[in-house]
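Student: Sequence and predicted model, in that order:
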Amino acid sequence: MSSSSKSRGVFAAGMVLSALALSGCSMFSKSAPKPADLGPNVPVIAVSQAWKSSMGKVEGIVLEPRVIGDAVTVASDAGEVLSLNARTGAVAWRVSLGTPLSAGVGSDGRWSAVVSKSNELIAVEGGREVWRKQLPIQVFTAPLVAGNRVFVLAADRSVYAFDAASGQRLWVQQRPGEALVLRQQGVLMPVGNTLVTGLAGRLVGFNPDNGSIRWEAPLASPRGTNDVERLVEIAGRVSRVGESICARAFQTTVGCIDVERGTVAWTQPAAGSDGIDGDEKAVYGVESNGTVIAWKRADGAKVWSSNRLRYRQLTAPLVLGRSVVIGDSTGEVHMLSREDSAPLNRLSTDKSGVAAAPVAAAGTLVVVTHDGGIYGFRPE
């Protein structure tokens, strides 16, 4: 398996073991079960491609497209960062940073931030690089830009805060490092005046002004007899509705917390590796074998389970209108009903595969592929 953004490599003792994948590599080997034929697409919701743009390949970077208003900011392996108008597909700005990237993109609409494979945090303003700061360790989670600051969750789960205008380091919070961590998007998000991160199976609330910890809510605990079996991480993306934040602990559980109290509302066993999404009634996730599951947001009871997409490499879901939208490794984008998982439409991109969980902005579904295709879809 390659060390692409869909790989589940691990970070260990200062090096990346990208050959070791922790979620179902054998599932997609030559001897693995083949996905069932989906048959002809019968659109229940009429959706068509509105525009297409392109950039460099998305293979080695852990990409999280960032939505701010009508703008979507994305990045490529080779160091290209661009912001598009999601309504029209027009490129607002594009910059080449001249260095391969490991994680991106963070943006607040003014400043954008990415991290290079040489561990540099790079800030861009209006399509112009403004500063670089060397980090002591690798980063696999897109930075967060909020409150005129840039926050970084490093591979050893240390958390950094920088001034967005100058790059001055404001604080760092370091914890005992885990033996292994995931080479994929983690959790780094603002909730009111709290910075919420995922650290070793816990959602942790920080004071963004000084890095002090306000609360910790465990969704999973390490188990097993070796480092691989004991690996517990929170996988982005997460779902927030009011004071409820729901998230996935890698290959262990899905659960929700009350962010105001910092307490766990519920957890349920789940064997997936990518993040989840949700609405006020339910949360939706993809298991490592391609089973799609919906749980009640209130108590975690299972609402439905669908095997229609089993044995396909799937992205984290996006809740959009009536649909749960999921990309796959063949470049197909599946729209399932939130109510009962019935197929609503199937959209096609190129054949290189969907590289990151789909996002939505300006009434447009935006999908990025491994070959760097950026597609905008809208209802007809």
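Tutor: On my side now, so go ahead. Just so you know, these numbers come straight off a predicted model, no measurement behind them.
Student: contacts and neighbour counts: CA atoms only from here.
Tutor: Noted.
Student: isn't Met335 right up against Ser323?
Tutor: Yes: at 5.6 Å, Met335 and Ser323 qualify as touching, with contact defined as CA atoms under 8 Å.
Student: who touches both of these two?
Tutor: Leu344 (CA atoms under 8 Å, 6 or more residues apart in numbering).
Student: In terms of neighbours, single out the busier of those two.
Tutor: Met335 (26 against 21; other CA atoms under 10 Å).
Student: quick one: what helix or strand has the more buried one in it?
Tutor: Assigned by DSSP states H and E, Met335 falls within strand 332-337.
Student: Give me the contacts around the very next helix or strand once past that strand.
Tutor: Remark: after strand 332-337, the chain's next helix or strand is strand 343-348, criterion DSSP H and E. Outside of strand 343-348, the residues within contact range by CA under 8 Å, 6+ apart are 41-48, 323, 331-337.
Student: coming back round to it: can you give me how far the strand holding Met335 is from the chain middle?
Tutor: 18 Å (CA atoms, centre = their mean, to the nearest Å).
Student: Below is an additional structure, to be compared with the one above:
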Amino acid sequence: MRAPKIPAAGPGRRALLLASAGLLGGCEWLDDLFRERKVPLAGERRSVLSAVQRAGLSVDEGLQARAVSLPPPTPNADWPQAGGAPSHAPGHLALDTGAAGSGGSLREAWRSSFGSGSGYRRRITGAPIVAGGTVYVVDALGIVSAFDAATGARRWRLDSRPEEERDGAVGGGVAFDAGTLYVASGLAEMLAVDPAEGGVRWRTRLPAPTRGAPTVVNGRIFVPTIENQLLALSAEDGRRLWTHRASPATAVPLGLPAPAVEGDTVVAGFASGELSALRASDGRVLWTETLAAAGTSTLAEIAGIRALPVVDHGRVFAVGMGGLSIAIDLRSGRRLWEREVGGTEAPWSAGEWLFLLSRDGELAAIGGENGRVRWVTDLQRPREGRRDPPPAHWAAPVLAGGRILVAGSGGEMVAVEPTDGRILERRRLPGGVTLQPAVAGGTLYLATDDATLVALRGAASA
């Protein structure tokens, strides 16, 4: 049994410094910072899995005869929340790749600036969402913008910060549900906004700031805070319904994962490395796992979870920063398999396959049922004849139009063949991308680190 939960202490300057680093890939300098401070995680680590199941991203030769079969692409009009759906498992999405004979290449349809980009003191922490023909995105100052999804024309702009606190903020995130846009503010507020005009319907204070997007389902808002809490609020008026406190964390990533919701179960990852399933109606804990650190690097001791948890086919998939990825049975909490590979980005589930991105820039196709690896592709490998350094960080992948698309902080997007991992195409982007793109209406939407919103679609439609 797990020890009783202890309320998390407020983050000090040290935690906030680490939060800035948590957003970035390649945080090797944290090794030295933590060499003298080793805080063990609460909970008991139980390992009953075979060495094969626990191996890293090594291709399983016995799996080579098995084809990677995917469901057909499904058209979707909206991408209303982080991860594309409350479960973070939208499946194989349709994407307009142009007329026959075009090679499936995407073309830029439009681009628009949405405010202040990421910098030393501020970060864009919420990926764009799409609902009702409008793209919503939050800049590094907490300013929310709405754009016409077809043309890129700005529809409205809202400064989510209170008037008395407009000297700065750290990001925020948005979600859309039942005709309302919900904004989680980096200044410890939640807002309900009219999606058509940008007017504030209500706003409420949170006990601590958040650094990402909420998840909104069935009249409830679920939002994490930097004090290792998960809050449930009423979508009607913002009143607090319940609070769950995870164990204290050594470091808080900048970019907290929106929880996944399936039915009456909420699955949330925390900076302490805990992964908890709770009853959505009252917050009762159903089960808790710990993505304990793996490996010898002291970076592995930061076992927090920054990647969105994914729920699909009754399984929970979670990736930890400390070097462990796991699959868990949603109902029982039983661990199905684990891999000694860490990362900061959500995996993508489609059919019986999981596409997982490691913190080293390796993309792998893994059997969702058994954790066996079908193929591994190194995205960091430089292009032939190029000496430019590869991107330091890759955003979470999306599966759309028969391709896996992965955008990187180096201003490049890679298209990968999902059946065998071949790199099909590399294309330049207007800037670096560290947040998962959105797919809606056959169009791919990306938010660059310098606050440029870009729409890509097939050549015939661009």
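Tutor: Looks like it came in fine. A quick note: this is a predicted structure, and the numbers were derived from the prediction, not measured.
Student: Need the TM-score between these chains.
Tutor: Once superposed, chain against chain, the TM-score is 0.82 (TM-score structural alignment, normalised by the length of the first structure); 354 aligned residues with a CA RMSD of 2.9 Å.
Student: quick revisit: with respect to Pro136 of the first structure, which of the contacts of strand 343-348 of the first structure is nearest?
Tutor: Gly331 (35.9 Å; CA to CA).
Student: what residue of the second structure matches up with that closest one?
Tutor: Superposed on the second structure with TM-score structural alignment, Gly331 of the first structure falls opposite Gly411.
Student: what residue is smack in the middle of the second structure?
Tutor: Centroid-nearest residue in the second structure: Leu308, 4.3 Å away (criterion: CA atoms, centre = their mean).
Student: Surely that residue touches Ala318?
Tutor: Yes: using CA under 8 Å, Leu308 of the second structure and Ala318 qualify as a contacting pair, with a distance of 7.3 Å.
Student: what's the overlap in contacts for the two?
Tutor: 346-347.
Student: So the residue mapped onto Pro207 of the second structure from the first structure: helix, strand or coil?
Tutor: In the first structure, the residue equivalent to Pro207 of the second structure is Pro136, according to TM-score structural alignment. Secondary structure, DSSP: H, G, I helix; E, B strand; the rest coil: Pro136 of the first structure is coil.
Student: List the contacts of Pro136 of the first structure.
Tutor: Asn119.
Student: and what of Leu336 of the first structure?
Tutor: For Leu336 of the first structure, the contact set (CA under 8 Å, 6+ apart) comprises 323-325, 342-345.
Student: Buried subset of those, written for ChimeraX?
Tutor: A single ChimeraX command selects the buried members of those (16 or more other CA atoms under 10 Å):
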select :323,324,325,343,344,345
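Student: For the contacts of Leu336 of the first structure, give me TSV that also has distance to Tyr311 of the first structure.
Tutor: Output for these, formatted as TSV (distance: CA to CA, whole Å):
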residue	distance to Tyr311 of the first structure
Ser323	21
Val324	18
Val325	17
Ala342	18
Pro343	17
Leu344	20
Asn345	19
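Student: quick one on the thing from earlier: can you tell me which residues contact the residue lying closest to the match of Gly331 of the first structure once chain neighbours are set aside?
Tutor: Nearest non-adjacent residue to Gly411 of the second structure, counting by CA to CA, 6 or more residues apart in numbering: Gly432, 4.0 Å away. Going by CA under 8 Å, 6+ apart, Gly432 of the second structure touches 407-412, 448-450.
Student: if you set the cut-off to 6 Å instead, what comes out?
Tutor: 408-411, 448-449 (CA atoms under 6 Å, 6 or more residues apart in numbering).
Student: Glu236 of the second structure -> the first structure?
Tutor: So, by TM-score structural alignment, Glu236 of the second structure is matched to Ala165.
Student: Give the burial count for that match, as a bare number.
Tutor: 15.
Student: Confirm it sits in a helix?
Tutor: No: counting by three-state DSSP, Ala165 of the first structure is not found in a helix; it is coil.
Student: and the closest residue to it other than its chain neighbours, how many residues sit next to it?
Tutor: Excluding the flanking residues, the one nearest Ala165 of the first structure by CA to CA, 6+ apart is Asn148, at 7.2 Å. Number of residues near Asn148 of the first structure (other CA under 10 Å) recorded here: 13.
Student: Is it correct that Leu299 of the second structure falls within a helix?
Tutor: Yes: according to three-state DSSP, Leu299 of the second structure belongs to a helix.
Student: The nearest residue to it once chain neighbours are set aside is in what secondary structure piece?
Tutor: Leaving aside its sequence neighbours, Leu299 of the second structure sits nearest to Asp31 (CA to CA, 6+ apart; 5.0 Å). Assigned by DSSP H and E, Asp31 of the second structure belongs to helix 29-33.
Student: In the first structure, what stretch matches the next helix or strand after that helix?
Tutor: Downstream of helix 29-33 of the second structure, the next assigned helix or strand under DSSP H and E is helix 51-54. Alignment of helix 51-54 of the second structure against the first structure: no match, by TM-score structural alignment.
Student: in helix 51-54 of the second structure, what's buried?
Tutor: 53-54.
Student: Next: stretch 259-269 of the first structure.
Tutor: 259, 262-268.
Student: now those residues in CSV, with secondary structure?
Tutor: Below are those laid out as CSV (three-state DSSP):
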residue, secondary structure
Val259, coil
Gly262, coil
Thr263, strand
Val264, strand
Ala265, strand
Trp266, strand
Thr267, strand
Gln268, strand
